[in-house]
Structures are given as structure tokens and as C-alpha cells.
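Chemist: Structure of the sequence below:
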Amino acid sequence: MRIQRRILQGLLLVCLATTFIAPEQIAIASTPASEQAQILLEEMTPEEKVGQLFLVTFSGTDVSTNSPIYQLIANYHIGGIIISRANGNILVEENAAENTWTLISELQKIEYYNSYRKQPEALITTPPTYIPLLIGLSQEGDNSSHTQILNGVSPIPSQMAIGATWDTGLAQQVGTTAGKELSILGVNLLLGPSLDVLEVPQPSEPNDLEVRTFGGDPYWVGKMGQAYIKGIHEGSQNRILTIGKYFPGLGSADRLPEEEIATVRKSLEQLQQIELAPFFAVTGDAPSPEATIDGLLTSHIRYQGLQGNIRSTTRPISLDPQAFNLLMELTPFGTWHEQGGLMISDSLGSQALRQFYDPTGNSFNARQVALDAFFAGNDILYLGNFADSNLPDTFTTIKNTLDFFAQKYEEDLTFAERVDESVLRILAKKLSLYNDFKLETVLAPQDGLAALEEKSQIAADVARQGATLISPSRSELNNNLPNPPTTNQRIIIITDSFEDEATGKPALEVNTLQESILRLYGPRSGLLITRANLTSYTYKDIIQLLDFPAESEAIGASLSQANWLIVAALNTTGDRPNSRAFHRLLSERQDLLQDVNVVVFAFNAPYYFGATDISKIDAYYGLYSNLPSFVDVAARLLFKEIPNPSGASPVSIPGIGYDLISATSPDPEQTFSIYLNEAPPTEEDIQGETHPDATPSFPVYNVGDVIDIQTSPILDHNGHPVPDGTPVQFVVVSAVSGTNYLPLVETKNGQAQTSFLVEQAENLQVYATSLPAESEILQISVANPGSVDGEVQIAPTASPTSTPTLTPTNTPEPQRVITTLPPLKPTGPSWPNWHVWGLSFLITTAFALIAYQTGAIFGQVRWGIRWGFSAFIGGMLTYSYLALELPGSELLTSSPSLLWNVILAVLVGSSIGWGIAILVRFLVTRSSKIDKSGD
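Modeler: Okay, here's the model as predicted:
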């Protein structure tokens, strides 16, 4: 009896445990990082908590105890710092990398040692509450003001140069290089990459993005962004947080966000199609954690008609709670944010925000701006150039703001809860970088600097693969310029060389291209060219020639004697009148260009020349970056060492009629393949023999089979897979049922697939169109079940019909839609789920009550209780067996009648449980009678 009772008790415990197996595990299990973050949060003071919300800037490299940045770290517990060349934190010098490592290390040490100082003396022997700083910068690539470290690290190409390769592998390699080297320096926050989509280039507008974007196609910007982010994470070994810019996108803005807040006329639906698509791709729709962005930088941009009302204009997204929440309610963003994604405001001290709050520029209430940005939904507030109009300096403004936030934390419970929510998210991210907050873990080791001596060659790979022949076509180029320059020909090089305000140096030196040509093709490299025949001028020299020809006769004479005119072009902007030097030369002094081979290399964006300008150019190439490796590739293109550059522009170029939407549409010159995912045997396989001269057979299906078909990768005009979402129409043609158009499907990773059910025996021809491209034709044979030797039985028709043509029209009128294949798994309720579980529980409970009531009716109350429990255990064990998908369970759960199958199985299980209990009672009663008869 005791053994039987223990068995029943054990079964009851198992049943109770398995009864509450959650059919849908909605709650996310607490991770060690989140648990540790919660512990840290509970130990922090209000001042320490609000300090974590702020990213600050400072001037110079002084971090002594009297410096403002020391005071902000030691006494105000700021959470992070952004360093830059503009603020003098990073100097343009040979040992810039080592100096940056030193600065970052010192900043982290200030926080660490002051965390001890903040402890009571009685606890000085215990580990302090040390929370590392986030120390970040932007490193967008190129020799530009958006790249902070120019010396001591591997050169990084611009994002547009990467986009021109159309190679996500190269994008990842660039990210890996940048992530590895920045991590060596101690950087743990990267403001990048930019995920803006340059849908329509605006070279004449002040908001011109230039080469600070991967391109103009949302799909490809997202793919490149995913790869770049994955590279940063892998290269840094997940020691750098990536922050995507500029959410929700600046591609359609007509103002620079630093100078004036732009207003964009777009609805939320339009934003989702273009601007938001790349941000979706790196947040909730990211393919892996490594490709997921850690945070988003919210831009100061307004939208008119965001919610459909064209008369309604939002405040800047970074300050508008309603507009901000509208975006964050979109599933990819909401899911990502709930899982720990950070929202960071753009610089709250920008000139644009100052004008927004007070167009006169006389008043700027800094702490109110910070409060507005925080209430809008930002987790971290970036206080760049943050100075209140009524306070003496930035340092005082930041202190005042921190004090204000700390006071409000103690007075306003709702505000305190909102702060705790953001700080918890920030702490979890910091823990994801280091696992534990030990100084030796946080500091980048000094011996790692030796790895920076070996520079990566990834920029050279990007330069070679991204180089683009913009105009003319390859065949026309061979006619226009059949041969490269020769030894006796004179070459004039004009370079857009101007001094960068941030570096004090030109992005392109006047003789950069000349020296590259001499190094590769000069006296020491085959003597294809001599120094005497090379002359270089700047754009400023050309302006001098055009405006004061009498004072520039030497330049005019040099140009008139040239055989080749090579132009190294950057951007064209109204802020630099000299940037239009070559445009003016083409229109004002065509006499100097007669019988001269004119070759232009665009080391910035490729859309600054109009159709008339390009018509006067013999060869126009896009390089997209001004790094030395790109200059070398330009020289190799000039001398035809690279005869067929493989890159393609990732943005539209109006001057040559290059439209990116058309370029990324299916190429009509291709005939893509179409095939069966799981083809059945062919007729020859069935017959077991082949004949050399026989016509190739095609697969044989039976009536009632489902045919699953798929295309090969569909390529665009540049030879790359078409973007996701490209529509594809599958068509099935037969002599019996005519032409049938399957439901339209869209591509995924360049391919499309669909399925259909065959309803009668016939020969089928299947093809697909993705206008204007078409596939090859697939032949399929359908036989009646039971036909011998694969013989195809064609259903008779009332009258003969001619075989319809296989060439689809542009606007086909469907004759009959073939039944579409249902999913491989039934489309019933998902399994397991609360609905089925609830019904199973109620039915099992009811059956158990019936079993109990039966025992009670016969005067066996105790056995009635046992019968009830046994029935309940049997039913719930059966449900648990099915829910855990143990062997054999799929026979019931994979059926369309899932609900009824489970209920029936639970009833059977309850019956078996009750039956076992009845059997036990019978055995116990019998044993008792035997014992009594023995007595």
C-alpha cells in the first residue's frame, strides 16, 4: 500500500509541475546582466543615477583635479564623454592614437579612483560601486571632419565607397578593422554608422550628405549597415556599442541638422518604406545579435503630415513625446527597445535647437531643453556645446542641469521611475561590454597598441572593388580613349585642394595624384611618364585664371599645351566658391580644352556634374573617397591597369540619367532559372533506362501533389541580387486549363518561391516574370494516380484547344488562379497555446470530478478522491506528453484538427488514469480478502 501511495503521490507532483508548462513563453528570463544591473541600481544615489543619463563634451586634454571634466566625473557622476578633434581632445599628429589611448585611460581611472573616495571609511576595504564611463567618438571614414582619429590607425573608407562595392563582406571587414583598432584605444561607444538613405541627391542644398551614407536604396543601406555593425562587434569582441545615425533619417531633409531644424513632408507609411527601413533592419528585424545596433541617435527633425494630417507638424522628433512614441510603437523598434536598445539624443546644444526655442537667439534654457529631450523618450542626453544663455559657461550649465535632475528625482516619483528605467538599460549595456566592472577589465592594455603598427589594407580592397566608370559606357570609352598617356604627352592635373578647418590640412594635397602617378608609372616603375610632363594646379589657381587671365598667363599657356587634363574633384558647395572652378572652366574656356583628353575622378559623391558638363568629359570615374589608396586606384584607371572597374554607384546620378530604382530593378537581359525544390523522379528514372538520343524528360507528379518552385537569384542592372520585396509573377500554362497566374510573391535575398496544387493530369509549363525580366520555362508532367510506368494521363477536353503562348503580357488578365499551396504545417492554432491548454485543463478537471462523484455515489469517498486525482493526472500527463513534442506526438499535433485531437487524447488519458485507479482498488480489495481468508 505504501509503495502504491508513493507512486500516486509522485505522479501527482509530476502532473502539477507539467500542468503549468507555459505554452507560449512570453516572459523573458532574467539575464545575469539585467540582474546585476538591478543590484547596481539599488545601490546608487539619486545623483549617481541621473549622472548616467548624460554624455558630455570638454575642451582640450587637461584632466587634472581642477579641470571641469574631472569635476564632472568625480562629483557629478556623468555616464559618458564624447571626444573629438574639434574640441581639441584628439590632435592631428603622428602619435594621435597613443595620445588618445592615454586620454581615455586617464578618464576611466578618474571614475574608478573616485568611486573609492565616495565610500564611507568603514567600508573602504569592500569593492566600490564603480561604473565605467562610455567614451565615444565618430569615425565615419575619409580625411574629413567626421573622422576623429586620422593618424596611427588604419584608414577607413567612406560609407559611400563601401556601398559602391555592393559587397556586404567588405562592409563587415571594414567594420571589423575599425572595431578592433578603436577597442585597442579604449573607445567603447561609436557614433555610427549612418543609416540615412539618400533617395534623391540634392547637391545644391545645404543638407547634402555627400559620401556619409551607404547609398540611396533602403534595402542595401540596411544590408550594409547590418554587415558593418556585425564587423564592429566582432572586431572589438563586443567591447564597443554602435549608435545608428540619424534616426529616423535625414535623407529627405533640406537643412543641415546642426544649423537649422528641417521639416519633412512625409507620412508614417512613407517613412516606413524609405527612411525607416534601414533602421528596422538593424533593430527588431536584424538577422542576429551581432548585426543588431546597440542604440539610435535621434535627430532634430520635424515632420509634416506624420499621422496623415498635412496641416499638423511635429516638434523635433528628439523633443516630441507623441511623435517619438508613434515611431517606437512600430514593432521592430518596440521589440528592440524592450530588449535593451538605447535611445540617445543628438547634441542638445546645437545652433538648430537654439533657434527652435528662440529664433532671436537671445535665450536658451538649457535644463528645460534637457528635460524635454528626456521626457520625449531618450535614455541618454548628449550635451554637446551645451551652454545656457544665463550661465557663464558650459561647465556651469552642465552642473546646473545635473543638480536640477537630481532634485526632481527626489521630488517627482514618476520622473524617478522614468530615470530608473533608463539607467537600468544603460547599466545593462555597460555590463554587456565588460561583464564585471573591474578597472583591469575596462582599461585597454597598453601593449595592444603594438597591433596598430600593422595597418589594414581593407581600404585598398574597397577602392579597387568600388571604383566605377560613370560615363561613358565601356565600349565608348575604348573608342574615346583607346590608349593611356604616353611618355611624351603632357598631363595637367587640377585638384580641389582646400584647407579643412578641423585639421588645418587639405583633404587632397595639390600634388597627391601627381605623386601617385610618378610612384606607379614614373622613372622607377617603367618610365611610362616623366616628372617634366606632369604639372599640378589647385581649383584656386583655375579661379585665378578665369577671373584674372592677365595675371595667370602661365597657367593658360600650360593648359593650352596639354594633351591630358586630369581633374581630382571633391564636393561642390555654395560655401566654397572655388569648388565650382572646373564647372566654370568647362563653360567659360572651352578653347583651352580642344583636342585635350579630359578625365575626371570624383573623390566625393558622383552627382555634382550636370549632363552638359559630363558631355564635355571623355571619361568620368567615381572613387567616393579621398584616401591615398583611392588616389592610387585613380592612377591605375588612368593608365588602364584596371580596364573594367567593377563598382556601381549606390546613389542616383541625374547628370547621366542613372536612376537607382531602375538600376536595382531586374535586368531584362538576363534569363533567370526556375526549379523545383524537391523534384520527383523523371520518366527516365521511373523506366530505369535512358537513351543517348532521347529527348530529356521532365519530372512526373501525380494529381493531388503540391509542387514547390523557386527562382534562382534574380539580378539587377548592375549584376547584384534585386532588393527584397521585388514582385515576381509565377505563371502555369497547359493545353487543358490554359494560362493560370499564381498569386504575386516577393523576393527574399534575391529569390522568390511559391507552391501550387495540381488538380488534373496534364503537361505543364511553368515560368516566372519579374518585369521586365523573364525566367526560362520549366516542364512538368502530371499523371493520374496508379498510372503505369509514369504514363501521363491527360484529362479529356470537350474540344481541342491550341497551346497558349508562353510570352506574358505586361498586364495579364488571369483566367483561373490555381489553388495555392497551404503551409507545410497546418494553419490551425499555434502549438502549444493557452487556448488548447485551457480547454484541456477544464475537460480533465470535469472528468476528474465525474470520477470522484462516481466513487462517492457508491459510498467510496476515499477511492473517489483517488479516482479523481488519477483521472486528472492521466489527462494532464497526456497533454504534457504532446506539449513537449515527445515521440509520436506529431501524429496528433501536426493535423489540422489539432484542438479535437488534443481533447480526445486528454479524454483517453484521463480514462486510462481512472482505469488504472480502479484496477489498483480491485487489487487492493482482493489482497485484503486473501489476507482475511488466510487469518
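
Chemist: only C-alpha atoms for contact and neighbour calcs from this point on.
Modeler: Fine.

Chemist: okay, which residue is most central for this protein?
Modeler: residue 282 (3.1 Å; Cα atoms, centre = their mean).

Chemist: I figured it was touching residue 295, is that so?
Modeler: No. The criterion here is Cα atoms under 8 Å, and residue 282 misses it with residue 295 at 9.9 Å.

Chemist: Surely residue 385 and residue 82 touch.
Modeler: No. Checked against Cα under 8 Å, the pair residue 385 and residue 82 is beyond contact range at 11.2 Å.

Chemist: Overlap of the contact sets of these two?
Modeler: Taking Cα atoms under 8 Å, 6 or more residues apart in numbering as the criterion, residue 385 and residue 82 both touch residue 57.

Chemist: more crowded one of the two?
Modeler: Per other Cα atoms under 10 Å, whichever of residue 385 and residue 82 has more neighbours is residue 82, with 22 against 18.

Chemist: Give me the spatial nearest neighbour of that one, chain neighbours excluded.
Modeler: residue 136 (4.8 Å; Cα to Cα, 6 or more residues apart in numbering).

Chemist: after the one helix or strand residue 39 maps to comes which helix or strand?
Modeler: When elements are assigned from DSSP states H and E, residue 39 belongs to helix 32-43. Going down the chain from helix 32-43, the next helix or strand is helix 46-51, by DSSP H and E.

Chemist: And that following helix, what's buried?
Modeler: 46-51 (16 or more other Cα atoms under 10 Å).

Chemist: Please tabulate these in TSV and include distance to residue 57 as additional columns.
Modeler: Output for the buried residues of helix 46-51, formatted as TSV (distance: Cα to Cα, whole Å):
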residue	distance to residue 57
46	22
47	19
48	18
49	19
50	17
51	14
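
Chemist: from the chain's centre, how far out does the helix or strand containing residue 904 sit?
Modeler: In the assignment (DSSP H and E), residue 904 maps to helix 898-934. Centroid separation for helix 898-934 versus its chain: 59 Å, with Cα atoms, centre = their mean, to the nearest Å.

Chemist: structure for this one too, so we can compare:
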Amino acid sequence: MTREENISDSISMRKKHLYILLALLLWVFPVSNAQSAPRVSPEEILKTMTLDEKVGQLFIVWFKGGEMSPFLQKAIGEYHVGGLIFYSITGNTKSPEQITTLSTAAQKLALRTGADLGLFMSIDQEGGPVTRLTKGFTVLPSNLSIGHTDTAISASRAATLLAQEMTAVGLNMNFAPSVDVNSNPDNPIIGTRSFGNNPNMVARFGRAAVDAYVAQKVIPVLKHFPGHGDTSVDSHNAMPVVPHSLARLQQTELAPFSALAEDAPAIMTAHLFVPALDPTPNQPATFSHKILTELLRKKMGFNGLIITDSLGMGAIANTYGSGQAAVRAFKAGADILLFGADKGHEPEEALAAIRTVRDAVKNGKISEARLNASVLRILKTKKAYNILSPSFQSPLAASHMVGTPKHRAAALMLARKGTKILRDTHKQLPIRGAIPPAVITFGDTPSQQTVEASFPAGTGLIKLPRRPSQELILRVLKHLRDADCIVLTRKTAKAPEQLELVRALESRNAGKLYVATLGTADAILNKTAAPCVIASGSSTPEAIRAIAELLFASATQVR
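Modeler: Below is the predicted model:
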């Protein structure tokens, strides 16, 4: 290499270091694209807004793809929507750099059109099974796993980490935490998304999470009011019924919301029929004035934003069109009408709903006073969370602020604390001597790579369908004979065949059985006699590693 080439390489390296330093400086001292003059009060802004701008602020809408599109140009520039919701399944969250670039472009468009207001940039980033930010980000354990730690500090740490990674890429609203009390072990939709089955404990952990989000200037949205924890139907498909008495609801389902109502900035509604709260036949809570206005707003003293769950979910969309649903929810007391990426629906349906609500105001079905009340709440919330005039980060800087070694270490620590022994009848733990020759998993999670990276060398993997056939169960039994084995179960309420395999394995005369549940543990504890049961509540790579460490005592367990 010539002297000139050496000099050229040295200059290139220095330039690279300068670019990285500049990106990090932009993170620490973000460059604001907002107006240099201070914004006037929300009340003054409201006075200047047109009807179209006011109605648009009521909507948070979904979209397709990872870049600015004609739909986004129209939704933001012409319909003046109040916010966007990001999903992984729709291609919105491909990488930290892509999300940052998109969120910045969307905010800049909003700031130069209509009332020049920043957008709610929202997402469902609960941790565990509901995690939209994955590639390049830190994936945290589920709420149930956080609940296993027995300290609300864990909820605070998890929420802080989630909020920091969200703000790094320009997101400012999280539809979390779920404060549903998981009192039904067979619940098909809540399960590990809940902190637990004790209302006081759920409220305590929920408060810790809310406080942490607020401190990081991310809007937390408690869900799913008035309580989705004891349902046997998934409201994405149909409308569940919560048949309990008012006394029971106050003691269990409503308790966390009552405890947090005065401090939470936002609460999400659930599409549930709760006859003790509103006996109107087949009236979902989202459409109930008695539940949203008389109970939540007046009796419980909630002054924050009432946000609907997605109005495209089956519990609503099976009966109502998008516009009809939006009008009904708003008249019941909702402030923000959410249209998410529900199966069988398109983003344009939200724009049709905006037109329907606008027409309802024009023809007097919705009063302008009612409209102004919700818009003012929205503006006040945006001001409190620096969304009226947001600042922006460099995509390169954002990529260095997420998925960091420090954050991943924190996720592993939380997973370790949230992994616990529920039963060890024969004192089988930790495993000594010969390594069990097989780890049995169901479905796609965890991956083979995760299992192989977590368990000792020599441990084989038997990967079964989520619901294995009787023939396949018999083949597994024949293959294992009397060998020791580890079984990782998940979502057994929807897959009872997993319990059948566990019972068949435990009935053998020889061979030790170790069961680790990646979901709720009730079914394993109550419907099997498995002598060794470990509860994790998560299937993240860190959770699988924590299970392996506990089984083999290969790491100090932080308790």
C-alpha cells in the first residue's frame, strides 16, 4: 500500500468517526423542526382549527409499508389525522433507521399542513407476545414474567427501557400496560399479557409502569377497560360477555382502573358486553355511554384520553361499518377512534369513518361542544408530551440507542427474575449428571437456534406442531422410551394436546420429566401431575436462556 493510500484510508476512517460522533450529538441535542416561536395554548389552537382539522385529530390510523405513501400523504395532509399506529405485520417496523426516517417524515408533513400539529406515533409494545419492535431492538419478557419477579420495580425498569427505545425512533404513545386481571386461566387473548390474577398486585405493577412511561415522555395507555381478564372469547373475532355482578366487577376487573384512573393519561376501551354495567342487549363497552362517560369519566374521575380498541376488530366489525362504529364510540364518550390492522380491512376505511363523523357533526348528531371537548383533551395531552412541536433524531443515532448491550443485559436480568420453580416434588433440580437427550417444543417459538444457544451441548430438539396428533404423540413416546426430557409448553388453553403429551410422559415408570411453561402455568399445575414445573411466562430468547440456567444451575439466579 502506498503512502497516499495510507493517508486516504486514515482520512476516511476519521470521517467515519466524525459522522458517528455527529449522529450521537444529534441524539443528545436533537434538532427540532418545530416552529421557533412558542406555541400558543391548546385553547387558542382550538379556536383556529377548522371542522376538518378537529375531526381528523380524533383518529389514529394504520397504514401499509415502511415509507411515506400516497395513503399517508392523504391521511396526514388532507384528512389531518391525529396519529398513526405502527405494526410489524404491515411492514411498518423493518429497522430502527427505517422507523426513525418514516416517523420524522410523517411528523414534518403534519407540521406543515392543516393546524400544524404533531402526531401521536403509537404502537403495541407490551413485551412478551405483543412486541412489534423486534429487529435491532431489545425484546422484553411478558407482563406475567414481570409479575413473577414479585417487585413492581421490575415493571418500572421494563417500561423505562421500552420507552427509551420507542422515543429513540420517534414513537410517543404505547398501548400498554395491560392491567387486565387474568382470573380465567383459559382466557384466549390476555394470559401472559397480564401481570397476574391479583387485582391489587396488577394495580401496583401498572402504576409503576405508568409512572416510568410518563417520566420518559411516552404516553401509556391502560387497557382493556372495563377488564378483559375473565373472557373465553377473543374480541378480535367476536364479542365476549363478562357476566359477573357489579360487586365482583368492582372487586376484580375494575379495581386496577379505579386505582389508576386519576393518574393515567389514557385508557383503552374493550369490546365487551358487560350487562351489570350496561344491560342494553349486545352493547359493547366501547359503545356504552353508561360505561365510558357515566362510570369511567364521572364516577371514577378519569380526565385523560379515552381511546377505543381497534374498531375493525370482529366484536365490532361483524355488526357495524367503520363510520357507524366511529360515531357510536364517539357519542359514548371516546376521544380517540383507533383503526388498526385487522384482518379483512383496508386503511382507507378509516378515511371513510372520518367523513362519516364529520357529516355527523354537520347534521347535528354530534354537537360541536362535544367535539371541542375531545379535541381540547387531545391538544392538552400533545402539549404535555411535547408532541405539538416534536423534535427529531438522526436515524443513525437512533440505531445506536436501541438493542444495546446494556438493554439486552437488563432484559436477561428481568427474564431471570421472572423464571421460578413452582413444583419440584422429587427434588430433581438442578439437573446433575447426564444431560437430558431431548427438549420438546411446540410450534415456531422458541426457534431451534434459540434452544441450541441456550441449552448444553448434547441436548437434542424435538420440534412438534402446536397441536400434535395422537399418532405423533405416540411416536414421540416410542422414541424417548425411558429417557429424561424437558418440555416447553405454551398456549395450552388452545392446544390441550400439549397437556396430553405431558401426562403421557409423566405416566412412564422411568425417565425424569421437566416441564417449563412459556405461558400461564395453571393448566400444567391443575391438569397434570408433572413433578417438576418451572414458570417463565415468556418465550423470548432471554427467557429460554433463563429457563436453561435454572434447570442446570449454570448462572446465579437474581431473586
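
Chemist: care to give me the TM-score?
Modeler: The TM-score (TM-score structural alignment, normalised by the length of the second structure) is 0.85; 519 aligned residues with a Cα RMSD of 2.9 Å.

Chemist: Run a quick neighbour tally on residue 181 of the first structure.
Modeler: 24.

Chemist: For it, give me its contacts.
Modeler: 153-154, 235-236, 452.

Chemist: Among the residues you listed, which ones are in helices?
Modeler: Under the assignment DSSP state H, those contribute residue 235 to helices.

Chemist: Looking at the contacts of residue 181 of the first structure, spot the one nearest residue 620 of the first structure.
Modeler: Of all those, residue 620 of the first structure sits closest to residue 154, with 28.2 Å by Cα to Cα.

Chemist: Tell me how far the counterpart of residue 511 of the second structure in the first structure lies from residue 559 of the first structure.
Modeler: Residue 511 of the second structure maps onto residue 596 in the first structure, with residues paired by TM-score structural alignment. The gap separating residue 596 of the first structure from residue 559 of the first structure is 9 Å, by Cα to Cα, to the nearest Å.

Chemist: Which neighbours do the two have in common?
Modeler: Joint contacts of residue 596 of the first structure and residue 559 (Cα under 8 Å, 6+ apart) are residue 565.

Chemist: Could you pull out the helices in the stretch 451-559 of the second structure for me?
Modeler: 470-480, 497-506, 522-527, 541-552 (DSSP state H, counting those that start in this stretch).

Chemist: Could you look over those helices and pick the most buried one?
Modeler: Most buried of the helices of the stretch 451-559 of the second structure, by mean neighbour count (mean count of other Cα atoms under 10 Å): helix 541-552, with a mean of 23.

Chemist: what's the matching range in the first structure for that helix?
Modeler: Using TM-score structural alignment, helix 541-552 of the second structure corresponds to residues 628-639 of the first structure.

Chemist: and of the helices of the stretch 451-559 of the second structure, who's closest to residue 435 of the second structure?
Modeler: helix 541-552 (9.1 Å).

Chemist: How far does the closest one sit from its chain's centre?
Modeler: The answer for helix 541-552 of the second structure is 23 Å, by Cα atoms, centre = their mean.

Chemist: Packing partners of that helix?
Modeler: In terms of contacts (3 or more Cα pairs under 8 Å, 6 or more residues apart in numbering; DSSP states H and E), helix 541-552 of the second structure is packed against helix 405-417, helix 448-454.

Chemist: Compute the inter-axis angle for that helix and helix 405-417.
Modeler: Between helix 541-552 of the second structure and helix 405-417, the angle comes out at 50 degrees (axes from the mean of the first three to the mean of the last three Cα atoms, to 10 degrees).

Chemist: what's the mean distance for helix 541-552 of the second structure versus the first structure?
Modeler: For helix 541-552 of the second structure, the mean distance to aligned residues of the first structure following superposition is 1.8 Å (mean Cα distance after the TM-score superposition for the first structure).

Chemist: which residues of the stretch 251-400 of the first structure fall in helices?
Modeler: Using DSSP H, counting those that start in this stretch, helices in the stretch 251-400 of the first structure cover 268-273, 277-281, 321-328, 331-338, 351-357, 366-376, 394-411.

Chemist: Same list (the ones you listed) but as TSV, adding mean neighbour count.
Modeler: Shown next, in TSV, are these (neighbours: other Cα atoms under 10 Å):
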stretch	mean neighbour count
helix 268-273	14
helix 277-281	26
helix 321-328	17
helix 331-338	17
helix 351-357	19
helix 366-376	20
helix 394-411	18
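
Chemist: quick one: which of these is nearest residue 245 of the first structure?
Modeler: Minimum separation from residue 245 of the first structure across the helices of the stretch 251-400 of the first structure (Cα to Cα) falls at helix 277-281, 9.1 Å.

Chemist: quick revisit: out of the helices and strands packed on helix 541-552 of the second structure, which one sits most buried?
Modeler: helix 405-417 (a mean of 20).

Chemist: Remind me what the very next helix or strand once past that helix packs against, helices and strands.
Modeler: Helices and strands here follow DSSP H and E; after helix 405-417 of the second structure, the next one along the chain is strand 420-424. Under the contact criterion of 3+ Cα pairs under 8 Å, 6+ apart, strand 420-424 of the second structure touches strand 532-535.

Chemist: quick one, what contacts the aligned partner of residue 274 of the second structure in the first structure?
Modeler: Under the alignment by TM-score structural alignment, residue 274 of the second structure pairs with residue 303 in the first structure. Residues counted as contacts of residue 303 of the first structure (Cα under 8 Å, 6+ apart) are 263-267, 313-316.
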